[in-house]
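Enquirer: any chance you could fold what I've pasted below:
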Amino acid sequence: MRGRSGMGGGDIRLAPLLGAYLGYLGFDVLVVGWFLGFLFGALQGVPTMLVRRSGWATRIPFGPFMFLGAWVSVWAGHAIGDLYLRLTLGG
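Expert: Below is the predicted model of the structure:
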């Protein structure tokens, strides 16, 4: 991690690679993978910060959550994107 805030160097190098691959599969796959990475990270990070009572100073690797979001998106990104559009736009 550089300084006291922000993503670490590995996360910064990993994000464009995953984004390029998911973008190649489709925009909906890219958006679903991006969203799921942050969602999985939050689902792990928020309870971890509460249990440790350390707040924003807690360092949590984000790479595994990016990989998990990308993996789920590769296999189900189109279906999740279609479901989201049907539920929000009613189509």
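Enquirer: hey, let's count contacts and neighbours off CA atoms from now on
Expert: OK.
Enquirer: and the residue most central in space within the chain, how far from Gly55?
Expert: Most central in the chain under CA atoms, centre = their mean is Gly37, positioned 1.3 Å from the mean C-alpha point. Separation of Gly37 from Gly55 (CA to CA, to the nearest Å) stands at 20 Å.
Enquirer: ok, Ile80 next?
Expert: Distance, Ile80 to Gly55, using CA to CA: 32 Å.
Enquirer: of these two, who's got more company?
Expert: The neighbour count for Ile80 versus Gly55, taken as other CA atoms under 10 Å, is higher for Ile80 (16 against 13).
Enquirer: would you do the same for the sequence below? I want to compare the two.
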Amino acid sequence: MTATAAQPLLVAAFGLLGLLTSPLAELLIARSLPRLGGLPSPRIRITTAVVTAVLFGFLTLRFGFAPALPAYLLLAVMAVQLSRVDVAHHLLPNPLILLLLAAGIVLLFMSAVLAPDWSALLRAAAGGVILFLGYLILGLISPGGLGMGDVKLAAPLGMYLGYLGWSQVFYGGLLSFVVGGVMTVLVLRLKRGIKPSEVAHGPAMFAAAIGVVLLIA
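Expert: Model prediction:
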């Protein structure tokens, strides 16, 4: 079977993996962080599973069997789960951000060893620092616009973007505010009586980062 012919099977297999990984992630989060109120509703669990499966499929198309694929699959899982938590609780829990960062370091290090591509690993570290500092400055200037959870989340996202290139760091950081602005307008139109500062920014950061990962080679 040729690589081209096997590609749909590969995408389907990883999509199924995403479908199974999502409920497992929710179970682990519910057990480790009971303050979040346990498992979400069945409707939300089905939605997160489908979104995770779709992201797994697209990321498989993007990376194939490249050593970096596991790191970006982890990013997809955590993006969906942290977005869910942020929308429901306006909170980005430190343990989940730390997991995304620590596991990302390990997986990207392994990718750099197998590739090998040490410059990408150094760029990932620099990208994490740069995006974190940029968000920190904006958070201090406008504390009502960005929460400290958003600032902390910028570090692992900058790392994942930096591993791929400087263009990804630039566009990922810039587009997060564009996507955030669009999402804020939509939420304000759908839900009257809330303030712009009450709209979760984490989902926009993840949407921009994963969009850049998928679309900018």
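Enquirer: related to what we said a few turns ago, check contacts around the equivalent of the residue nearest to the centre of structure 1 over in structure 2.
Expert: Aligned counterpart of Gly37 of structure 1 in structure 2: Ser176 (TM-score structural alignment). Ser176 of structure 2 is in contact with Ala204, Met205, Phe206, Ala207, Ala208, Ala209, counting by CA atoms under 8 Å, 6 or more residues apart in numbering.
Enquirer: now do Tyr160 of structure 2
Expert: Residues in contact with Tyr160 of structure 2 (CA under 8 Å, 6+ apart) are Tyr72, Gly104, Ala124, Gly127, Gly128.
Enquirer: hmm, try it at 7 Å
Expert: Residues near Tyr160 of structure 2 by CA atoms under 7 Å, 6 or more residues apart in numbering: Ala124.
Enquirer: same thing with Phe35 of structure 1?
Expert: Per CA under 7 Å, 6+ apart, neighbours of Phe35 of structure 1: none.
Enquirer: report the separation between the match of Gly37 of structure 1 and Ala5 of structure 2.
Expert: For Ser176 of structure 2, the distance to Ala5 of structure 2 equals 36 Å [CA to CA].
Enquirer: for the longest helix anywhere in structure 2, grab the matching residue range in structure 1.
Expert: When structure 2 is parsed with DSSP state H, its longest helix is helix 3-32. Counting by TM-score structural alignment, helix 3-32 of structure 2 falls onto no part of structure 1.
Enquirer: so the residue nearest to the centre of structure 1, which state does it fall into?
Expert: Of the three states, Gly37 of structure 1 takes helix under DSSP: H, G, I helix; E, B strand; the rest coil.
Enquirer: list the buried residues for whatever helix or strand Arg189 of structure 2 lives in?
Expert: According to DSSP states H and E, Arg189 of structure 2 maps onto helix 166-190. Neighbour-count burial for helix 166-190 of structure 2, counted by 16 or more other CA atoms under 10 Å, picks out 166, 168-173, 175-176, 179-181, 183-184, 187.
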